[in-house]
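In: The sequence and its predicted three-dimensional model are supplied below.
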Amino acid sequence: MAAPTTPPIFDGHNDVLSKLAATHPCDAVASFRANAHQAIDLRRARLGGFAGGFFAVWVPSPSLSLDQPTSGAEFNIPLPPEVRQVDALPAAMKQVAILLDLERAGCLAIATSVAAIEEAMTVGRLAAALHIEGAEAIDADLDVLDVLHAAGLRSLGPVWSRPNRFGHGVPFRFPSTPDTGPGLTGDGKRLVDRCNALGIMVDLSHITEQGFWDVAARTTKPLVATHSNAHALCPTARNLTDRQLDAIAESHGMVGVNFATAFLREDGRMAADVPMETILAHFDHLIGRLGEDGVGLGSDYDGALVPRELTGVEGLTTLRQAMLDHGYGEELMEKLCYRNWLRVLRKTWGG
């Protein structure tokens, strides 16, 4: 029996834009159509029933090294300093331009409404929600935010791990709680307010625990972490505690399960030998805290080492089969694969 390619999957996070900008800036469209060295391309998307998701813009740090231990040892990776806005803006604009090129070439549709996502899924075209992971490219006056919103931006994480003018992110630290430092700055609070006004979803993945509570106290929208896992199962600084999960549940928000092995494994190792049972344990824990309407996928494809069976989006068929074998029924499968994302986006974007 063939592995299932349905329900279609709308995913909470990928980094293919930053990968294309780094490796194929001049032929990004051709690379996106077919490239065995990317987790996401059109050929593999069709094989895996990948319908789209949040396409992230992420600005790298020149001196950054994310070499994590593979032996299960404790680690605390030093993070680079803040990237200046004047340096971050060109890098971010390059990635947005790649996304626009992909749309012009007919590879995908930039979706700014739930109706647009549903239409793209109906006609078999990838739906791309533009996301920013770390707001370094945005100025203090938030003028760039308004311009990006006009270009299609509908989701934003105020911070990646390094600090910026808007707040502080969690480091790559294991074992550790996410309570690693300060939260939002004054500019960060204004950013959240402006995102609420524009209908831009605020993403809580990678922010410190204090920043999480700062956003929770300020936002008028559901709390969402696009690609995070359960701290109770993997005690890394990047995962969410049960108290945070309960706050997300109370807001009728959601969490996308991250495939990054270092955020799945009990030992925090960056190693690809992760069985499907480990991923399903995170699904089970999150469903237990958030309910069946509060969990989706947030793969981190093209931005992290993922389990060997899920190396590319064609492997999503394996995940679906594992979920079915685990006892997830048809209705729950549809919620986890795409319906829960559409639900929370209706509450955030409207329509």
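Out: In hand now; what should we look at?

In: from here on, contacts and neighbour counts on C-alpha atoms
Out: Noted.

In: what are the ranges of the strands in the stretch 101-250 of the chain?
Out: In the stretch 101-250 of the chain, the strands defined using DSSP state E, counting those that start in this stretch lie at 108-110, 126-133, 153-157, 172-174, 201-202, 224-225.

In: Out of the ones you listed, which gets nearest to residue 92?
Out: Each of the strands of the stretch 101-250 of the chain has some distance to residue 92 by C-alpha to C-alpha; the shortest is strand 126-133, at 8.5 Å.

In: coming back round to it: hey, which of the strands of the stretch 101-250 of the chain is tucked in deepest?
Out: The highest mean neighbour count among the strands of the stretch 101-250 of the chain, using mean count of other C-alpha atoms under 10 Å, belongs to strand 224-225: a mean of 29.

In: Quick one: list the elements packing against that strand.
Out: strand 254-257 (3 or more C-alpha pairs under 8 Å, 6 or more residues apart in numbering; DSSP states H and E).

In: need the next SSE after the strand it packs on, C-terminal direction.
Out: Once the chain leaves strand 254-257, the next helix or strand it forms, by DSSP states H and E, is helix 276-290.

In: Take this one as well and set it beside the first:
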Amino acid sequence: MLKKFLFLILLIAIGTAGFGFWSYQQASQFTEQQVVLDKAQLIEVKPGTSYRKLIRQFEQSGWITDTKWARFTHKLSPELTEIKAGTYWVEPNQSLASVLTQLKSGKEHQFSITFVEGSRFSEWLQQLEQAPYLDHELSDLSEKEIAKKLGIDRPKLEGLFLAETYHYTAGMSDFDILDRSHNALVSVLETEWGTKSANLPLKSSYEALILASIIEKETAIDSERERVSSVFVNRLKRGMRLQTDPTVIYGMGDKYDGNIRKKDLRTPTAYNTYTINGLPPTPIAMAGPASIKAALHPETSRYLYFVADGTGGHKFTKSLVEHNKAVRAYLRTLRN
């Protein structure tokens, strides 16, 4: 009798172990199944979302099957159920375990926004308005109100942000981006100002930023920036007007139609460096680190003029006679 009883216990133990092993396999297969997606996409996990609620959402979306085994994950792999709210990028053919591990890590998808050197603040606001998954706190604010919110003691924000690529996660705001960009600008400007070349005709780091914005608009060629800077520095030292077209265009505002005429060069504005002495009152665009560095570390030269050479670069000259010759050569290149 005892033998039969022991044999029965053994059978039950074997059956229990077998069932346990089979259940473990089923639960493992559940977490190892592929999440069915046609293409990579963002998955948003809202605050307060539980593991079971998430699994139901996945099932209802047709991404996974056999959710009856989901409850065993708590016992077999409890770490996979500790999901965190956020926005995550999921690739096709990822396993459910891989996705859950991703959601547990809290490493949200990084979006990026790139502000191009030479662009204007108005263009930045448009980019920010169109940026996905970004909270818009500045939409209804004027430029002065934005400046106040950012703690910037200037009514005009042109040039006060560093043109670069910035990364953000869902839920960050346009204010966060601008605040970070302004701080980056201040850091670069202070560093370059602290090591600036001697005898520059610049009274402040803000004037350096104005010059950097002009350099940014005049050339996109890295090897030319310091030479372009030297032309403007040499002219400032001699008391010559800068006579740079981008300042004329900026001063024209909405009146600019893509062409600059002789009357535009003669029409005074606060920014027209054909009619004013020295630098314009504010930057005319956003500058990148290279142009800021060039403004404060110009090439040592005697150049006073430059004009496009028709091949994407510029011809630099030391006298008006040489400059006029270079202009005629440029016009011939255009005609040909």
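Out: That came in fine, so what should we check first? Just so we're clear, the structure is a prediction, and the values are computed from it rather than from any experiment.

In: Need the TM-score between these chains.
Out: Put the two chains on top of each other and the TM-score (TM-score structural alignment, normalised by the length of structure 2) is 0.23; 134 aligned residues with a C-alpha RMSD of 6.8 Å.

In: and of the strands of the stretch 101-250 of structure 1, who's closest to residue 146 of structure 1?
Out: Residue 146 of structure 1 sits nearest to strand 153-157 of all the strands of the stretch 101-250 of structure 1, at 8.9 Å, using C-alpha to C-alpha.

In: could you point out the longest helix in structure 2?
Out: Across structure 2, the longest stretch assigned as helix under DSSP state H is helix 2-32.

In: can you check structure 1 too?
Out: helix 85-104.

In: where does residue 11 of structure 1 fall, helix, sheet strand or coil?
Out: Of the three states, residue 11 of structure 1 takes strand according to DSSP: H, G, I helix; E, B strand; the rest coil.

In: For it, which non-adjacent residue is spatially closest?
Out: By the measure of C-alpha to C-alpha, 6 or more residues apart in numbering, the closest residue to residue 11 of structure 1 outside its immediate chain neighbours is residue 53, 4.3 Å from it.

In: Neighbours of the one you found, how many?
Out: 26 (other C-alpha atoms under 10 Å).

In: For it, give me its contacts.
Out: 10, 11, 12, 13, 14, 127, 128, 129 (C-alpha atoms under 8 Å, 6 or more residues apart in numbering).

In: any idea where the helices of structure 2 begin and end?
Out: If DSSP H is used as the criterion, the helices of structure 2 fall at 2-32, 51-60, 73-76, 96-105, 121-130, 143-150, 174-194, 205-218, 225-238, 245-252, 262-266, 289-296, 320-335.

In: Okay, buried residues for the last one please.
Out: So that's helix 320-335 of structure 2. 323, 326, 327, 329, 330 (16 or more other C-alpha atoms under 10 Å).

In: Check the longest one too.
Out: Burial within helix 2-32 of structure 2, assessed by neighbour count using 16+ other C-alpha under 10 Å, is assigned to 24, 26, 27, 28, 29, 30, 31.

In: for the shortest one, same thing?
Out: Burial within helix 73-76 of structure 2, assessed by neighbour count using 16+ other C-alpha under 10 Å, is assigned to residue 73.

In: Helix 96-105 and the longest helix of structure 2, what's the angle between them?
Out: Orientation of helix 2-32 of structure 2 against helix 96-105 (axes from the mean of the first three to the mean of the last three C-alpha atoms, to 10 degrees) gives an angle of 70 degrees.

In: can you pull out the helices in structure 1?
Out: Counting by DSSP H, the segments of structure 1 that form helices are 16-23, 28-33, 42-48, 85-104, 114-123, 143-151, 186-198, 209-218, 242-250, 276-290, 316-325, 330-334, 340-349.

In: The last one relative to strand 153-157, how many degrees between them?
Out: So the one you mean is helix 340-349 of structure 1. Using the same axes, to 10 degrees: helix 340-349 of structure 1 against strand 153-157 is 100 degrees.

In: Look up how far residue 97 of structure 1 lies from residue 17 of structure 1.
Out: Applying C-alpha to C-alpha, to the nearest Å, the value for residue 17 of structure 1 to residue 97 of structure 1 is 10 Å.

In: Name the residue in these two with the higher neighbour count.
Out: residue 17 (26 against 14).

In: Distance-wise, check residue 22 of structure 1 relative to residue 16 of structure 1.
Out: Distance from residue 22 of structure 1 to residue 16 of structure 1, counting by C-alpha to C-alpha: 10 Å.

In: Looking at the two now, which is surrounded by more residues?
Out: Looking at residue 22 of structure 1 and residue 16 with other C-alpha under 10 Å, you find the greater number of neighbours at residue 16, namely 24 against 13.

In: Just to check, the more buried one is in contact with residue 52?
Out: No: using C-alpha atoms under 8 Å, residue 16 of structure 1 is not in contact with residue 52, being 11.7 Å away.

In: Residues that sit against both of the two, list them.
Out: With C-alpha under 8 Å, 6+ apart, residue 16 of structure 1 and residue 52 have no common neighbours.
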